[in-house]
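**Q** just coords:
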């Protein structure tokens, strides 16, 4: 017969863990809510974040060493989820549809569903904390390298050297990041505008890929005949 005291202890540990997870998410959401009010992330103090989350300031330190650490988690979380979604979009059989268009649609839906996160990313890419800027650039590099590897696995652009393929994928990722603001600014219930934006987004990426398909390495000066 199980010991009821042990069962209660396990239940209490589980309950504490759940409460901590809820508080952790509340702090992340509180920071994003303040960003959504037009604040730059680096101008927000931990006291404001804690207050927005309904906690005392000291409770913040049970989850994060500083607001900057909270920001790093937001960057990492967004990157992991978005890379997974787009990887899944690229791995569908190409014969079943347009991979490029499907990836654009997946990205647009993700941006719209995570508006506050992308406001945060867009703001921190060009200002604020150097630590966050470096983290975002690092995530862009991960994104670029994974996309290049997926292209290799799909047998695309076989003639391109790895460095050139990564450059092409980097252009795609930067175009996607630049498009996030346009997606966020799109008025609600405007299907024609959304369709036009989608088509323009797809054409931009098609131009990049068309250029990649036509790329030919020129010999360096040392390789030219005398």
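**A** Cool, the structure landed. Just so it is clear, the model here is predicted, and its values are computed rather than measured.
**Q** from here on, just use CA atoms for contacts and neighbour counts.
**A** Noted.
**Q** please, where are all the helices along the chain?
**A** 4-36, 46-52, 57-60, 67-90, 99-113, 115-126, 130-153, 162-185, 191-214 (DSSP state H).
**Q** list the contacts for residue 35?
**A** 41, 116, 119-120 (Cα atoms under 8 Å, 6 or more residues apart in numbering).
**Q** kindly recompute the last result at 7 Å.
**A** Listed by Cα atoms under 7 Å, 6 or more residues apart in numbering, the contact set of residue 35 reads 41, 120.
**Q** and what of residue 46?
**A** Residue 46 is in contact with 57, 67, counting by Cα under 7 Å, 6+ apart.
**Q** ok, it to residue 92 distance?
**A** 43 Å (Cα to Cα, to the nearest Å).
**Q** again with residue 29
**A** 33 Å.
**Q** here's the one I want to compare it with:
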């Protein structure tokens, strides 16, 4: 049993190393330009050992998308749980997003670049993750707006606008100079105001009869 657990742990460590070295190798280029041999060499394994973990570089890229997006989605879901006012949600959402971008900028550069990159499977994986963000937020908006006359389509449209605004915030934070806290603070302030503006617009919105 101990030997089996140890083997599984080593396999997981190698898988994580493959993800980490891939992220490091594509800081300034596309995943499509990266070879399996290059990744294997950087991870310290032979190319044939790569296939014990992934069927292809596309499969590794899809796993990397999950590695990048899942923690953020879980953190945002936890932050919204139990919240009863828009103000609570907006402030904490922006704070969490900023902390994640600050902690893992290479992951977010990968996501923003590969969203329109040359690997179709990775583009689809990113699109699926963004739709999961929208779906989660739609459910929470339905809970917060219970009693208002908004359709499921209205709520999904609003959630999509919020997710799009957050993507813009990610790009703004990646471009901001960390040595200038005032610049970062200004961009976070804009992010909060954008989300508040969307919420205010919800109050005036009326679905077509």
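**A** Structure received. Since this is a predicted model, take the numbers as computed values, not measurements.
**Q** that older thread, between residue 29 and residue 92 of structure 1, who's got more neighbours?
**A** residue 29 (18 against 13; other Cα atoms under 10 Å).
**Q** any idea what that one aligns with in structure 2?
**A** Matched to structure 2 by TM-score structural alignment, residue 29 of structure 1 sits across from residue 20.
**Q** ditto for residue 73 of structure 1
**A** Residue pairing (TM-score structural alignment): residue 73 of structure 1 is matched to residue 63 of structure 2.
**Q** the residue nearest to residue 147 of structure 1 when sequence neighbours are not counted - how many residues pack around it?
**A** Spatial nearest neighbour of residue 147 of structure 1, chain neighbours left out: residue 169 (6.4 Å); criterion: Cα to Cα, 6 or more residues apart in numbering. Residues lying near residue 169 of structure 1 (other Cα under 10 Å) number 25.
**Q** isn't residue 169 of structure 1 right next to residue 142, touching?
**A** No. Counting by Cα atoms under 7 Å, residue 169 of structure 1 stays clear of residue 142, with 10.8 Å between them.
**Q** stretch 17-25 of structure 2 vs structure 1, average offset?
**A** Compared with structure 1 after fitting, stretch 17-25 of structure 2 has a mean deviation of 0.4 Å; criterion: mean Cα distance after the TM-score superposition for structure 1.
**Q** run the chain-centre distance for that stretch.
**A** Centroid displacement of stretch 17-25 of structure 2 relative to its chain, using Cα atoms, centre = their mean, to the nearest Å, is 17 Å.
**Q** would you mind measuring from the residue nearest the centre of structure 2 to residue 100 of structure 2?
**A** Geometric centre of structure 2, nearest residue: residue 69, 3.5 Å, by Cα atoms, centre = their mean. From residue 69 of structure 2 across to residue 100 of structure 2, the span is 10 Å (Cα to Cα).
**Q** same check, this time on residue 141 of structure 2
**A** 23 Å.
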